[in-house]
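A.B. asks: please work out how this folds:
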Amino acid sequence: MREFLLTAAREALLLELQEASQLPERLGDAFVTAASALLNCQGKVIVSGIGKSGHIGKKIAATLASTGTPAFFVHPAEALHGDLGMVESRDVMLFISYSGSAKELDYILPRLEERGVILIAMTGKAHSPLGQAARAIIDISVSREACPMHLAPTSSTVNTLMMGDALAMAVMQARGFSEEDFARSHPAGALGARLLNNVHHLMRTGEQIPRVASGCRVMEAMLELSRTGLGMVAICDEASRVCGVFTDGDLRRWMVGGGTLEAPVTEAMTPGGHVLQAQSRAIDAKEKLMKQRINAAPVVDERGTLVGAINLQDLYQAGIL
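C.D. replies: Next comes the predicted model:
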C-alpha cells in the first residue's frame, strides 16, 4: 500500500508539473490585454467562478487585493441574486470557468455587456460563450487532468492558480508596488512590524529614559543604571544633547582600573557613543545595534536632542525579527 500511495502521488505531481510547464509559452498579447485592463481599471476587479474555479478565484482576488489592485470575489449564484448591483461600468470582471459555459453566464454576460464592463476570461475553451464574450482570454487548458478518471479538476486548477499569480505579479510590478506598500496592506503581520515601525514608535520615553547630566559623578550614573535596568545611561549636556554613554561595561572597566565612584562620569563614559535617530526605521535600528554588538542606545531627534531610549528586547517584542 505504501508504494501504491507514493506512486499515485508522484504521477499526479508529474502530470500537473507537465501541464504547468506549458504556461509560459501561452503568454502573449491576450495576457498583456488582460494585465493592462487591470492596470487601467478605474474601479474594482471582480473575480468570479463556481465550484473549484470559485475556490481558486477567491485566492486570486485576495492576491490582487494585497498587491495593490482593489479586488474582491463574487459568487456567480450570489451575483444573480443581487450582488450584480455591486458591478459598475468602470469595473473589470475576471471570470473563471474551464468549460466557459457555466449556466450562470447566460444571465451574467448580458448584464455585463449592458453596463460596458470589461470581461477577462480564464478558460480552457476559447470558443465557449465566455471566451467569445471576453476582451481577453487567459488560456488554462490542459491535455490531461491529474485525476486518473479525468473528472476532478486538478491540473486545470493548478494552471488557474498559476496564471492568476502571474497576472497579479505582472500587474504589481507594473504599478511599482513596493515592500512598504505591501506592509500597509498587512499592518498586523511580521512584514508590517518590520517596515511600518520607526524607532520613535517603540522607544522608551519620559522617566523610562536612563539619563544623567554631564556634570554628575560615576555614583549617580551607576544608580541610574540600576534604576532603569537598560544597561546604558545617556550622558547629556545642558541642552539635552548626548555627549556620551555610560554602560555596565564602562562601570566594570572603571572599577577594575581603580576608578572611584566620586569621579566625574565624563572620565568613565564612552564619549559620543552610539545613538539612534528617532525617525529611522526600527529594523534598521535593530541591525545597527547588532552590528555594533550593543544591546541598547539613546534615541535623538534631528537636532541631536535626547528623546528616548531603546534596546533589542523592545524591538523583538514589537515583532522586529
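
A.B. asks: could you use CA atoms for every contact and neighbour count after this?
C.D. replies: Fine.

A.B. asks: and the next helix or strand past the biggest helix by length in the chain?
C.D. replies: Looking across the chain with DSSP state H, the single longest helix is helix 155-175. Counting by DSSP states H and E, the next helix or strand C-terminal to helix 155-175 is helix 179-185.

A.B. asks: please give me the structure for this one as well, since I'd like to look at both together:
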Amino acid sequence: MELKCELSPLVFAQLYKQLAADTDRAELLQDRLSEIGHELSWLTEAAARYEATWQGNLKVAAGPGDLVSLSQPHALLASWLLASLRVTGSSYEFGDDLRSEVTRRALAEIPNVSVELPSPWRPVVAGWTLGMVVGAVDQNLPVAPAQLPSDANVRAAYEGLVEHVLHLGTLPTPWPEMVGTATFWRGTGLAEGLKPEAENGHQAIKQLIFECRYSVPDHLGRRLSQHFEHFAEQRNTLSHIADKPGKPRFINVIGQARDWNQIRLTITGITQFLCAQVSLELTESASRAIRAETWDELVWELIVFDD
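C.D. replies: Alright, predicted model coming up:
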C-alpha cells in the first residue's frame, strides 16, 4: 500500500497558530524559516491562510465528504519546520495540544460529523514529524507520516507493517498465532533497517530506544524500554523454535501477540523510531525536501471558497 498524509486545512491552521504562539522556541523557528526566505511572522500568515480555506470550505460543505484534504507536501513543509525543534525535547505535548484542539473544533464545526473523526482530522506529531492516523484500529495508530525514510527497503517494510495492522483490525481475537507474531519479525527487521550499522537486532533496538528517549515523555520512554528489552530475542525464538539456555521459550512467546493491546506498544515504538528518523533526515544539510519556492507552490491549493 502507498501511505499518504493528507490532512485537513484545519490541522495546519491550528499547527501554525501553536507555533506562532511558541515564544520559547521562536529563535529556532526563525532560523529555520530564514533558510527559505521567510520571517517569523510567516507562521501567523500561514495560519490565517489555512484558516480562510477551512472556513470557506465549511460554507459550501453539506458534510464531511465535501471537505477538502490537502496534498502531502503541506504535511512535509510542516514536518520540515517541526524538525528544527528536535533539540528541545519531547514532541508529545505539542502533538497532544494539536490533536485536542483539532478534535474540539472539528466536532463543533463540521456538519453531521461522526464522533469517530475521519483520518484528515486525526493528526499525530511523533518525533517532531507530522503524521496522520489511518484506519480505525486505534485513535493514534497506525500512522502515515509526512514522509517516509530515504531507504527504499525501510519504506516498503513500514508500509507493509501498516497494511498488516489494518488487516489485524478486521480480525476477531485472539488472532491466529503467526498473524500476531509477524509483528516481532517486521518490528525487529525495521529496527535493523533503520540502524544498519548495528551488530544485530538487539543493538539496533537499543540505539533506537536511546535516541527516541529525547522525543517522548519519560513515562512512555520507560514503557518502550521495558517492552523492547528482549524483543529481538523473541523474534529469534520464533525463527529457531528450539529451546536455548537463557533465551525466551517459543511456547511463551507465541502468546504475546494475540490482540491489539499486546502489540500496541510494538507499533507505538516502531512509529516513534521511524518518525524520529524522518525528522533527522529533514534536518540534514543534504536534504532538499523544502525549497524557497515551496510555499508559493503550495499556496495555490489554499482556495478560499465562496457561497
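
A.B. asks: tm score of chain vs chain?
C.D. replies: Overlay of the two chains. TM-score (TM-score structural alignment, normalised by the length of structure 2): 0.22; 111 aligned residues with a C-alpha RMSD of 6.0 Å.

A.B. asks: helices of the stretch 51-200 of structure 2, start to end?
C.D. replies: Under the criterion DSSP state H, counting those that start in this stretch, helices of the stretch 51-200 of structure 2 are mapped to 72-82, 92-109, 152-168, 177-194.

A.B. asks: for the last one, packing partners?
C.D. replies: Helices and strands in packing contact with helix 177-194 of structure 2 are listed as helix 152-168, helix 201-212, helix 231-240, helix 260-283; criterion 3 or more C-alpha pairs under 8 Å, 6 or more residues apart in numbering; DSSP states H and E.

A.B. asks: following the longest one in sequence, what is the next regular element?
C.D. replies: Next in sequence after helix 260-283 of structure 2, counting helices and strands by DSSP H and E, comes helix 294-298.

A.B. asks: before we move on, the earlier item: in the longest helix of structure 1, what counts as buried?
C.D. replies: 155-172 (16 or more other C-alpha atoms under 10 Å).

A.B. asks: help me confirm that Phe72 of structure 1 is found in a strand?
C.D. replies: Yes: judged by DSSP: H, G, I helix; E, B strand; the rest coil, Phe72 of structure 1 forms part of a strand.

A.B. asks: what's it in contact with, if anything?
C.D. replies: Lys44, Val45, Ile46, Val47, Lys58, Ala61, Ala62, Ala65 (C-alpha atoms under 8 Å, 6 or more residues apart in numbering).

A.B. asks: if I look at it, how far off is Ile60 of structure 1?
C.D. replies: According to C-alpha to C-alpha, to the nearest Å, Phe72 of structure 1 and Ile60 of structure 1 sit 9 Å apart.

A.B. asks: now Ile96 of structure 1
C.D. replies: Taking C-alpha to C-alpha as the measure, Ile96 of structure 1 falls 10 Å from Ile60 of structure 1.

A.B. asks: same question, Phe95 of structure 1
C.D. replies: For Phe95 of structure 1, the distance to Ile60 of structure 1 - C-alpha to C-alpha - is 11 Å.

A.B. asks: strands of the stretch 1-150 of structure 2, start to end?
C.D. replies: For the stretch 1-150 of structure 2, strands defined by DSSP state E, counting those that start in this stretch occupy the ranges 123-126, 129-133, 143-145.

A.B. asks: out of these, nearest to Arg223 of structure 2?
C.D. replies: Arg223 of structure 2 sits nearest to strand 123-126 of all the strands of the stretch 1-150 of structure 2, at 15.9 Å, using C-alpha to C-alpha.

A.B. asks: so which elements touch that closest one?
C.D. replies: helix 92-109, strand 129-133, helix 260-283.

A.B. asks: I figured Ala297 of structure 1 was touching Val307, is that so?
C.D. replies: No: here Ala297 of structure 1 does not reach Val307: they are 11.4 Å apart, not a contact under C-alpha atoms under 8 Å.

A.B. asks: so if I had to pick from those two, which one is more boxed in?
C.D. replies: Between Ala297 of structure 1 and Val307, counted using other C-alpha atoms under 10 Å, Ala297 has the larger neighbour count: 26 against 19.

A.B. asks: which SS class is that one?
C.D. replies: Secondary structure state of Ala297 of structure 1, per three-state DSSP, is strand.

A.B. asks: what about it, distance to Val158 of structure 1?
C.D. replies: The gap separating Ala297 of structure 1 from Val158 of structure 1 is 50 Å, by C-alpha to C-alpha.

A.B. asks: overlap in contacts, Phe95 and Ile60 of structure 1.
C.D. replies: Shared contacts of Phe95 of structure 1 and Ile60 (C-alpha under 8 Å, 6+ apart): Val47.

A.B. asks: with adjacent residues omitted, what lies nearest to Lys17 of structure 2?
C.D. replies: Nearest non-adjacent residue to Lys17 of structure 2, counting by C-alpha to C-alpha, 6 or more residues apart in numbering: Ala47, 5.6 Å away.

A.B. asks: contacting residues for the one you found?
C.D. replies: Contact analysis of Ala47 of structure 2 by C-alpha under 8 Å, 6+ apart lists Phe12, Ala13, Gln14, Leu15, Tyr16, Lys17.
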